[in-house]
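1. coordinates for the following, if possible.
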Amino acid sequence: MTLPSAKAQYLADALGQVRAEMKALKAREEALREALLEARANAPIQGERFVATIRRGTRRSFDAKSLPAAIRDDPRYWKETASCTVLIRERAGKAEREDDIVLVEPF
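-> Below is the predicted model:
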């Protein structure tokens, strides 16, 4: 059994940390978006650095479930593509660190 290098361990931790930060940012983004929608502004909202404009519209989408099963289940209408997914989970028993600085190193 080959043990991962220290660099690989760092990469796992760095990716996990980035994903945790992204999750927190997405939650904050959604809360701010909802607050802007609840403001029901009739005009763009001017901030010091940004302008928020609410645009309403419709979107057309394809509902594959409404197709007859003969078409939906026919392999001629499907294509497969290869993908690679990196899963990250927090290790049990590891406390969150509170760093004073964030160190970013090129790879």
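2. every contact and neighbour count from this point should use C-alpha atoms.
-> Fine.
3. how about the lengthiest helix in the chain: buried residues?
-> Longest helix in the chain by number of residues (criterion: DSSP state H): helix 6-38. Neighbour-count burial for helix 6-38, counted by 16 or more other Cα atoms under 10 Å, picks out 12, 13, 16.
4. give me the next element, helix or strand, following that helix.
-> Stepping forward along the backbone from helix 6-38, the first helix or strand reached (DSSP states H and E) is strand 45-46.
5. now for that next one, which elements pack on it?
-> Packing partners of strand 45-46 (3 or more Cα pairs under 8 Å, 6 or more residues apart in numbering; DSSP states H and E): strand 51-52.
6. what's the strand it packs on packed up against?
-> Counting contacts by 3+ Cα pairs under 8 Å, 6+ apart, strand 51-52 is packed against strand 45-46.
7. any chance of the buried residues of helix 6-38 in TSV with distance to residue 46 as columns?
-> As requested, the buried residues of helix 6-38 are exported to TSV (distance: Cα to Cα, whole Å):
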residue	distance to residue 46
12	40
13	39
16	35
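8. closest to residue 24 among these?
-> residue 16 (12.5 Å; Cα to Cα).
9. measure the closest one to residue 9 for me?
-> Residue 16 sits 11 Å away from residue 9, going by Cα to Cα, to the nearest Å.
10. to compare with the earlier structure, here is another sequence to fold:
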Amino acid sequence: MINDQGTGTSFKGLIIFDQACLDLTRLPCFVHDSLLFSNIEIDRRNRIIKMYAQETKQIFISIDSIEVLSEKAQEIIRENTVLTLERGGKELFGRSWNEQATK
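-> As a prediction, this is how the structure comes out:
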């Protein structure tokens, strides 16, 4: 929509801008955090993942959940996943940054 100034549309625009910069410059990669994806409609997230899959340069993303995505988008993510982090000892360095250490 022309007058859509919502957060999801803004984040989608940022992703497209970053993709254009990647394609048109010597920039070797970019990184997108899960915050960008959480406000974007599911169908658009699926298309963004497919767009990423076409890229020859590196794109690093953090994504909280893939279960809501299409089977194709989930497959693309699974095939290209390098690191998965989870609670329960599967955090980076084996612990959560926001938990107090027990003495």
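11. could you get me the TM-score between them?
-> The TM-score (TM-score structural alignment, normalised by the length of structure 2) is 0.23; 35 aligned residues with a Cα RMSD of 4.1 Å.
12. rewinding a little: what helices and strands are in contact with the longest helix of structure 1?
-> Contacts defined by 3+ Cα pairs under 8 Å, 6+ apart place helix 6-38 of structure 1 against no helix or strand at all.
13. picking up where we left off before, please identify which of the buried residues of helix 6-38 of structure 1 is nearest to residue 26 of structure 1.
-> Distance to residue 26 of structure 1, by Cα to Cα, is smallest for residue 16 among those, at 15.2 Å.
14. distance of that closest one from residue 25 of structure 1?
-> Separation of residue 16 of structure 1 from residue 25 of structure 1 (Cα to Cα): 14 Å.
15. please apply the same query to residue 10 of structure 1.
-> Residue 10 of structure 1 is 22 Å from residue 25 of structure 1, where distance means Cα to Cα.
16. could you do residue 52 of structure 1 as well?
-> 18 Å.
17. what do you get for residue 38 of structure 1?
-> Between residue 38 of structure 1 and residue 25 of structure 1 the computed distance is 20 Å (Cα to Cα).
18. ok, now residue 37 of structure 1?
-> 18 Å.
19. ok, now residue 45 of structure 1?
-> Separation of residue 45 of structure 1 from residue 25 of structure 1 (Cα to Cα): 21 Å.
20. and if you look at residue 33 of structure 1?
-> 12 Å.
21. try residue 14 of structure 1
-> Distance check for residue 14 of structure 1 against residue 25 of structure 1: by Cα to Cα, it reads 16 Å.
22. go on, residue 17 of structure 1?
-> To residue 25 of structure 1, residue 17 of structure 1 is 12 Å away according to Cα to Cα.
23. please apply the same query to residue 32 of structure 1.
-> Plainly put, residue 32 of structure 1 is 10 Å away from residue 25 of structure 1 if you go by Cα to Cα.
24. and the lengthiest helix in structure 2, what other elements does it pack with?
-> Longest helix in structure 2, counting residues (DSSP H): helix 7-24. Contact partners of helix 7-24 of structure 2 among helices and strands, from 3+ Cα pairs under 8 Å, 6+ apart: strand 29-32, helix 34-38.
25. pick the most deeply packed of these.
-> Most buried of these by mean neighbour count (mean count of other Cα atoms under 10 Å) is helix 34-38; its value is a mean of 16.
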